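[1] Fold the following and give me the result.
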Amino acid sequence: MELDALMLSRIQFAFTISFHIIFPAFTIGLASWLAALEFNWLRTGNPIYRNLFRFWVKIFAISFGLGVVSGIVMSYQFGTNWSRYSEFTGNVLGPVIAYEVITAFFLEAAFLGIMLFGWEKVGDRLHFLATCMVALGTLISAFWILSANSWMQTPAGYAIENGKAVPVDWFAIVFNPSFPLRYAHMVLGAYLTTAFAVAGMSAWMLLRHGRDAPEGKLAGARRSMSMALWFAAIFVPIQILVGDLHGLGVLKYQPTKLAAIEGNWERQANMPLRLFAIPDEAAETNRYELGIPKIGSWVLTHAFDGVVPGLKDVPPDERPPVLPVFFSFRIMVGIGFAMLALGLWSLYLRWKGQLFTNRLFLTATMLMTPSGFGAVLFGWFTAEIGRQPYVVYGLLRTADAASPVSATAVSASLATFVVVYAFIFGFGSYYLAKLLRKGPEPIEGLDEDALSKKPKRPFSVPDERLEGQRPQPAE
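    I've put the predicted structure just below:
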C-alpha cells in the first residue's frame, strides 16, 4: 500500500468522518430522549423526569457542539482533497446539502437556545415545543445526509453532461433506491446508540452507589435504565429486520459489495453462512473458513437455492478490499445480536423483579455502553469500504475524484488534524466523562422551587448547587 496523496486523502477522510459520525449518532437519539423525558414530566409532574432532562441536556449540548465542529472540518475536505468529486457531483449533491442547511440547521438554530437556556423564560409547553423541534431538526438533517450518501451508493435521477452529473428527476435523486431503508437503519441505529449509552451509564450508577445509597440518589438511574431497556427490547428486533431488508437491496443494486461482505468468490446457490474466514485476495479464496451449509443463501435471498453473486464475476480492479468489509460487517452483526440478547435478558429480569439488583446483568449492561457507537462505526465501514473502488457507485472511481495535491500537503493536514482532534476532543471527552461520572442531582432535598432554578452556568456539572438552593450535607 503506497502512501500517495490519494491514500492519504482517504485516510484523512476516514479519520475525520469516523470522529464525526459518533456525535450525530448520539445526538439524534439523545434529542428524542430529551423530548420523551420532558413529555413525561409534563404528563405526570414527576420531578425525576425534569431532573433527568436537566442532566442529559448538558450531555446533548456538548455532544452537539463537538458534532458541529467535526462536521465543518469534514465538509471542507470536499474542496481541498476531493475537488474532482465536487465538480462531478456538485449539481446533484450541492442542492441536497443546501436543503439540509435550510431545513435542519435553521430549525435547530431557532430552537436550540430556547431548549438549552429558556425554560425559565418561556412556558413549559413552549419549551417542550422547542425540544421537539430540535429533535425533529436532527431527524431532518439525517434525512438529507443519508439521501446524499445513498445517492452515491445507488445513483438515480441524473444524466451525464460534459462529464458531470446533472439532475433530471429530483424525486428519484432524493428517494434513490437504497435511501428509505438506509435512513430507517441509521435512525434506529442512532436511537439504539443512545438507548444503550443511557442504560449503560445508569447501570454504572447503580453498581457504583450500591444498595446503601439513598433512594433519591438512584431513582433517576433506575427510571432511565428502565426506559432505555424497554426501547432496546422492542426496537432491536425491528432493527435486525430492517437490516435484513437492506441486505436484499444491496444484493440487487450492489452485488459486488455483497460478495465482499460474504467473502463469496464464486457465484453459487446453496451458499453457506460463513461465520468466520480469512479472505485471501491474492489466491481468491478463504482460509480457515467456518460456516453453516446452505443457510447463507437463505439469509441473503430468502431461498435455500438462491444464487449469490461472486467476487470473480467482476475483474479484480472492480472489487472492494475484501478483508475489512468481511470483518466489519460481522462485528456489526455480532454487536446487534449482543444487543438483542441483553434486551431479552432485561425482559426476563423485569418479569422476575430483579432488573435493578442482578449485578451480573448490570455489569453486562454497563459494558454495552459503547456498543451502539461500535455498531454504527462498523456499519459505515462496511457501507463505505464496500463501495470501493467507486466514490459514486459505477460512475466515478475514487482515484478520479481526488484533488491534484501533493502527498506532502495531505500529510501535513492529516498530522494537523490528528493533533487538533486529540486536543479538542480529548478535552471534550474529559468534560463529558466528568458530567457522566457525577450523574443527575439526587431528588432528595430538592423541592419544586429548587428544581425550577437555573444553574449558575448553563453547563455546570451536577454537583454545583443551584441558585438559591441550600448546600446539601455531604453523604
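[2] Could you use CA atoms for every contact and neighbour count after this?
    Noted.
[3] contact partners of the helix or strand that contains Met115?
    For Met115, the host element (DSSP states H and E) is helix 106-117. Contact with helix 106-117 is made by 57, 61, 127-128, 130-131, 133-134, 137-138, 458, as judged by CA atoms under 8 Å, 6 or more residues apart in numbering.
[4] Proceed likewise with the subsequent sequence, for comparison:
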Amino acid sequence: MDLSTILSRVQFAFTVGYHYIFPQITMGLAFLIVLLKTLYLIKKDERYNISARFWAKIFATSFVLGVVTGIPMEFQFGTNWARFSAYAGDIIAQTLAMEGAFAFFLESAFLGVFLFGEKVFGQKVHWLAAVMVWLGTWASGAFIVASNAWMQHPVGYTIVGNRLHISNYWEVLLNPWIFPQYLHTMSGAVVTGAFIMAGLGAYYLLARSHVDYGRIFVTLGVIVGLIASVIQLYPSGDLEGQQVAKYQPVKLAAFEGLFHTEQGAGIVILGQPNTATGQLDNPLIVPKVLSFLTYRRWEAVVKGLDAFPPNQRPDSIELLYYSYHIMVGLGTFFIPIMGVACLLWLWKRRLFTTRWMLWILMLATPFPVIANTAGWFTTELGRQPWIIYGLLPTAQGSSANLSAGNVLFTLLGFAGMYLLLGLLYVVLSVTEALKGPESGEGEEAEVAEEGGLPGLATGTVAEG
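    The predicted model follows:
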C-alpha cells in the first residue's frame, strides 16, 4: 500500500471520526426531545416544553456542525477514492442519494418548524415536528448504515466489466448486516444523548442552578440511558458479534487477540496483543465464554488469526484490538453507572442530593462519544484489507494519480479548519448550557396551547 493510500485512509478516518461526534448527539437528542415534548402534552407542565426548546438549540448547533463536517467526506469519494467510486458507485450512490434526498430534507425542514413554528402552528404540530425531526435523523442513520453494511457484506450486485451494478435493489436495502448494525448504532447514539442530558442536569444540581430542570434532565437521562445501555449489550451487541463470527471470522479473531484457533475459546478481559510472538502478553481470560457467546456452545471451535493467510488479516491488529476493547469496556461500565443512578432515583429520589453520583454522571458525559468513535474504528479497521469485503482491496480503491503531498496538504487543512469549528461549537454549546433553560423563555412561555389553555409562566417555576 503506497503512502498516498495510507494518508488517504488517515484523512478519511480523521474526517469521519470528527464528523460522527455530531450525528450521534443529534440522533440521541432528537429522541429525548420527542420524549420531553410528549411529557409536556401529557402533564401540561411548561417546564417540559421549555426543556424541549432548550435542547433543540443544542441539537441545532450540533446539526449544523454535522452538516459542515459531513460535506468533505462525500467529496473524498471523488478526490481520494476515485477507483472505489468508479467500481461501486452504482450501488453506493443510491443509498447516499436517498439519505440526502429524503432523510436530510425531512430532518432539516421540520427542524425549522420546530425551532420557529410553535406560535404559528400550535402545540400538536410542534410535537409532530419534533417527531419528524427524530424520524429524519434516524432515517438518515439508516441509509448511512445501509451504505456501510453493503461494504461489510456486499449483496444484490452483478459484475459487468470492471464495475458493479445493482441486480436486486431490495436485497441491498434489506441486507442482513443492516439490522444489527443499525440497532447498535442508534442505541449508542441514544446513550450519548442520555449521558449528555444527565451530565448537564447533574451539573445544575451540583451548582444549585436551574434545579427543577436539573432534576428533569437527570431523571430522563438516567432512565433512557440505562435502557439504551442494556440494549447496547444485548440484543444489539450480541447480534453484531454473531454476524461478525458468521461473515467476518478474521475480524472476530483480531477483536479478541485470538492468534490461534481454539476449542472452548475464552474472552479476553485484559492483555496486550504481541504480533511478533503471536500471543497475548499478560492475559486475563475468562475460559470458554467467547465460544458460548458466538456459537452458543461452550466447546465450540473459534478460528484464530492462524486460520487465515497473512494478506487476509486486518493490517493493524493492535489498533483494532484496543479500539474494540475500549468500546466494550466503556459500554459495560455505562450499565452500572446508570443502574446505580436509577436505584438512587427510585429510593426516595436520593439521586438529586447524592453528590458523588452526580459527579460521576457529570464526569462521564464525554465517554459515550469516545465509545461510539471507538466502535466505528473497530468496524472499519476490522474490514481491512478490503474496502468492499471480499471484492475490492483497499489498496486498489484509492485515486491513482493523487500524490502523498496533495493528501497531506488537505489533511493539515482539515485539521486546522476542524479545530476552529470545534472551538466554535464548544463556545456556543457551553454558553447555552450556562445560560440555562429559563434564559429568554419569558415570552415563549406565554404561547397558548391549542384549545385556549394558557401555558404556565416561567416565573412561577420554583427553584430548589
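[5] among the contacts of helix 106-117 of structure 1, which ones are buried?
    The neighbour count (16 or more other CA atoms under 10 Å) marks 57, 61, 127-128, 130-131, 133-134, 137-138 as buried among the contacts of helix 106-117 of structure 1.
[6] What does Thr219 of structure 2 correspond to in structure 1?
    Applying TM-score structural alignment, one finds that Thr219 of structure 2 aligns to Ser226 in structure 1.
[7] Count the residues that sit near its match.
    20 (other CA atoms under 10 Å).
[8] residue contacts, it?
    Ala199 are the contacts of Ser226 of structure 1 under CA under 8 Å, 6+ apart.
[9] what's the mean deviation for the helix holding Met115 of structure 1 versus structure 2?
    Superposing on structure 2 and averaging over aligned pairs (mean CA distance after the TM-score superposition for structure 1), helix 106-117 of structure 1 comes out at 1.7 Å.
[10] quick revisit: okay, and the match of Thr219 of structure 2 sits in which element?
    Using DSSP H and E, the element containing Ser226 of structure 1 is helix 215-253.
[11] Can you point out the buried residues in that helix?
    217-222, 224-233, 235-237, 239-240, 242-244, 246-251, 253.
[12] what range in structure 1 does the longest helix anywhere in structure 2 sit on?
    As assigned by DSSP state H, the longest helix anywhere in structure 2 is helix 46-79. Here helix 46-79 of structure 2 aligns to structure 1 at residues 47-80, judged by TM-score structural alignment.
[13] after superposition, how close is that stretch to structure 2?
    So stretch 47-80 of structure 1 averages 0.7 Å relative to structure 2 (mean CA distance after the TM-score superposition for structure 1).
[14] If you count neighbours, what's buried in that stretch?
    47-64, 66-67, 70-71, 74, 77-78, 80.
[15] go on, stretch 310-319 of structure 2?
    312-314, 317-319.
[16] Not counting that stretch itself, show me its contacts.
    Applying CA under 8 Å, 6+ apart, the contact partners of stretch 310-319 of structure 2 are 250-251, 254-255, 257, 273-275, 305, 381-385.
[17] among those residues, which ones are buried?
    250-251, 254-255, 257, 273, 305, 381-385.
[18] Tabulate the residues you listed (TSV), appending distance to Ala374 of structure 2 and secondary structure.
    TSV is the format used below for these (distance: CA to CA, whole Å; DSSP: H, G, I helix; E, B strand; the rest coil):
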residue	distance to Ala374 of structure 2	secondary structure
Val250	19	helix
Lys251	15	helix
Ala254	15	helix
Phe255	12	helix
Gly257	17	coil
Pro273	17	strand
Leu305	22	helix
Leu381	10	helix
Gly382	12	helix
Arg383	14	helix
Gln384	16	coil
Pro385	19	coil
